[in-house]
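Visitor: here's a sequence, model it:
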Amino acid sequence: MPHPGWAAFSFEGIGTAWEISTPGPLDTGHRRRLLDVVEDYDAAWSRFRTDSLVARAAREAGRYQMPDGAGALGSLYRSLYRLSAGAMTPLIGGSLEQLGYDADYSLRSRGTPLPAPPWDDVLDWQDTVLTTTAPVVLDVGAAGKGQLADLLAAELRSQGVSEHFIDASGDLLNSGPAPVAVGLEHPYDPGRAIGTISLGAGALCASAANRRAWGDGLHHVLDGTTGTPVRTVIATWALAGNAMTADALATALFFVSGKELEQDFEFSWLTVFSDGSAAYSAGFEGVLFE
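Guide: Below you'll find the predicted structure:
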């Protein structure tokens, strides 16, 4: 519990565990509206259910009206697609399926890695409207969990719950003002920490090669230009003013240096490389253990 004495509302959503902590317990109506936010997001963006908008786009080309917030998500992805030279892309879904991270969780590679299609060849993303020229498997997992955390926070504020702490399986959003001490999970040993950080108002999101890993060195962070897992980075953390940005930048750090990303985004960061070295921003608020 981030704050002693606070009440917790726990649930499953978009395939992961959530816990929302508030000074007092949320009533049934408040909880129902929060779960509706989760369901609406899943119904639009999930590639693991057959009735979602993303599943329809995987079956046929067309024009798809996405929910509010899609414009901000698309703009963020487009910026990171450019900065990573196509390595970070929302069109990575087919590449993940090729390696076994599919709707059935088969976790069996289908053969040679499959690069993602070039954005401008198949996708036009204008605000909340997606137009595709061919069936495409979209996967917005690199930023979607963070965006959903932001949407849940907005719903809480609309209910008059200004103080809250959201834990989306380790991706954290703190309304503030009281800071919360957070351990930074060791990338090779989830039971240990490599450091700590004090999270004030804002978001802390992480990405690691040991999460959602399977097979012979396969994991979920793929380079869109090759369809293969990134090998040089094993874990990243990003702190930003909102969870969508922090979530996306935690993945972007697998492809682009933090110093380069700082030219376009206001955030702090930590990257741990596969050779055991680490790099972090001048403004990184954490403490790393020896």
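
Visitor: only C-alpha atoms from now on, for both contacts and neighbour counts.
Guide: OK.

Visitor: quick check: which helices or strands does the one helix or strand Leu172 maps to pack against?
Guide: Assigned by DSSP states H and E, Leu172 belongs to strand 171-174. For strand 171-174, the contact count by 3 or more CA pairs under 8 Å, 6 or more residues apart in numbering; DSSP states H and E identifies helix 141-158, strand 165-168, strand 202-208, helix 243-252 as packing neighbours.

Visitor: also this sequence, please, to line up against the first:
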Amino acid sequence: MADFAGATCAPVTLAVVVLPIPHSLRINIDTVPKTSIHRGFTLNSLQGKTAHHNPHPEPPSPQPSAGSTMRAMTGLAERLPHVAAFPEALGTGLLLHTDVALDDGLSNCIDMFISTYEAALSRFKDDSTVGRMRTATHGGTFDFPDWALGLFGLYDQLFASTNGTIDPCVGEDLIRLGYDESYSFTPAPDAAEHAGAIHGRAVWSADVERHGTTLITHSPVALDFGACGKGYLVDLLAGMLGDGAGHPQPIQYVIDAGGDLLVHTDEPITIALEDPADPANAVGTVEISHGAFCASSPSRRHWSDAAGHQLHHLLNAIDGLPVDDVAATWVAVTPPSSAITTKTSTHGSNASTTANRDTDDSSNTVAAHVPVTLADGLATALFTTPATQLRAHFPFECAILNANRTAAQSPNFPGGFFYTLMYEIISITSSGAFPRVDRWVAPPQSATLTAPLGEGSRV
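Guide: A predicted model of the protein is given here:
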């Protein structure tokens, strides 16, 4: 997947079901048998707390305390007994579950690369390359590492496929809204008057000239790669596992970056879908054995302005304001079986061996080589862009929980909502009407892993 020679160490229809999810019908994760569930990985956020004015979440821990709401991950712990924790990664932490122990050299290499990654892409570091772009009065030429090519390429595709609603130049809007490098969460008084492309903020396609991994600007530009950056790190680390694990057989692993998961196991992992209204509850489950699974929600990273309006980090880049009609999204991307350990220096030069007929070759290549990056970006894009529009460009499955507690899912989503409705594969009509469906089914009620809803990371 990744070539680390230059790194520190080496028109589609969407079948849906729309349903209200009453609070009385949600499943409490704590009622699931204690031997079959793992409650995510951030202790603080999974104890019912939000990230409201909490820029420093507790680091992940492979050994949850007895008093926390986490439960022993017996099933997964037996299958993947070795856990490497990187508690400072991107400000949210990262856990690597493997079936064989990683040698110290590889663990150190991963740790060093995480630092290298942040030194290039973090907008919270003044001395990062992104930080220098933000403070360059007259712009300049900024060279990023070769491994950043895949990230920039996907942002090109997301910008085009969302008509500009996903744009890394949204960093300026986040800063104006208070999500700045000091985590002030204090919006500028005139934030709304200057937010978004409609008010003249820089845009990725016009104000950032890209030549491979070199970005050229002519004025200060505040980039934020948070929509895809955490997922991209996971993909690059998976490449390191394939390249440097040093074992005769491919290792099994789960990389857990707090809402962004990459699963590579012989048997499926059951993942609970966290309820954005209550982290102690799940609204459904999925089963994944090979591929990426990412979640996004404003539930863990939100704050208020002086007038009491709720703000969060999931913005529409056109107007620069938080999206308020979506509560949570979940995206699954399944690459070809060989793609997890396939090396490529461009993250886009080797064509996928399995093509989705509804998408072009380049998007299938992205899914093959950077599946978590794609899932991460799409989980954000679903806040601003209809799923049918995105599925015309990318191969993925998704589930969406709207702010009004209605939900939708694509036909091959690898799971479903609890107490959902039986439905047939019926296309969304051009008017957006949905068929009437009224037959209830009972959900499975166990999970080995929770997909915590993502919060803002340090990129």
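
Visitor: could you dump the helices and strands packed on strand 171-174 of structure 1 to TSV with mean neighbour count and distance to Ser175 of structure 1?
Guide: Conversion of these to TSV gives the following (neighbours: other CA atoms under 10 Å; distance: least, CA to CA, whole Å):
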stretch	mean neighbour count	distance to Ser175 of structure 1
helix 141-158	21	8
strand 165-168	24	6
strand 202-208	26	7
helix 243-252	28	11
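
Visitor: of all these, which one comes closest to Leu218 of structure 1?
Guide: For these, the distance to Leu218 of structure 1 is smallest for strand 202-208, at 12.1 Å, taking CA to CA.

Visitor: quick one: the helix or strand that the closest one is followed by to structure 2 mean distance?
Guide: Going down the chain from strand 202-208 of structure 1, the next helix or strand is strand 213-214, by DSSP H and E. In the superposition with structure 2, the aligned residues lie an average of 1.0 Å away from strand 213-214 of structure 1, counting by mean CA distance after the TM-score superposition for structure 1.

Visitor: still on that earlier bit, redo the helices and strands packed on strand 171-174 of structure 1 as JSON lines? Include distance to Val221 of structure 1.
Guide: Formatted as JSON lines, these follow (distance: least, CA to CA, whole Å):
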{"stretch": "helix 141-158", "distance to Val221 of structure 1": "9"}
{"stretch": "strand 165-168", "distance to Val221 of structure 1": "18"}
{"stretch": "strand 202-208", "distance to Val221 of structure 1": "8"}
{"stretch": "helix 243-252", "distance to Val221 of structure 1": "7"}
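
Visitor: re the thing from before, the strand holding Leu172 of structure 1 corresponds to what range in structure 2?
Guide: Taken onto structure 2 by TM-score structural alignment, strand 171-174 of structure 1 occupies residues 260-263 there.

Visitor: please enumerate residues in contact with the matching stretch?
Guide: If you take CA atoms under 8 Å, 6 or more residues apart in numbering as the criterion, stretch 260-263 of structure 2 is touched by 230-231, 234-235, 253-256, 269, 288-295, 372, 376, 451, 454.

Visitor: cool, stretch 179-191 of structure 1 as well?
Guide: 2-3, 174, 192-201, 208-210, 234-235.

Visitor: one more pass at 7 Å, please.
Guide: Stretch 179-191 of structure 1 is contacted from outside by 2, 192-200, 208, 210, 234-235, using CA atoms under 7 Å, 6 or more residues apart in numbering.

Visitor: top of these by number of neighbours, please.
Guide: Ala235 (26 neighbours; other CA atoms under 10 Å).

Visitor: the strand of greatest length in structure 1 vs structure 2, average distance?
Guide: In structure 1, assigned by DSSP state E, the strand with the most residues is strand 189-199. Aligned to structure 2 and superposed, strand 189-199 of structure 1 gives a mean residue distance of 0.5 Å (mean CA distance after the TM-score superposition for structure 1).

Visitor: Provide the aligned range in structure 2 for that strand.
Guide: Residue span in structure 2 matched to strand 189-199 of structure 1, by TM-score structural alignment: 278-288.

Visitor: now do the contacts for the aligned partner of Ser21 of structure 1 in structure 2.
Guide: By TM-score structural alignment, Ser21 of structure 1 lines up with His97 in structure 2. Applying CA under 7 Å, 6+ apart to His97 of structure 2 gives the contacts Leu80, Pro81, His82, Val83, Ala84, Tyr253, Val254, Ile255.
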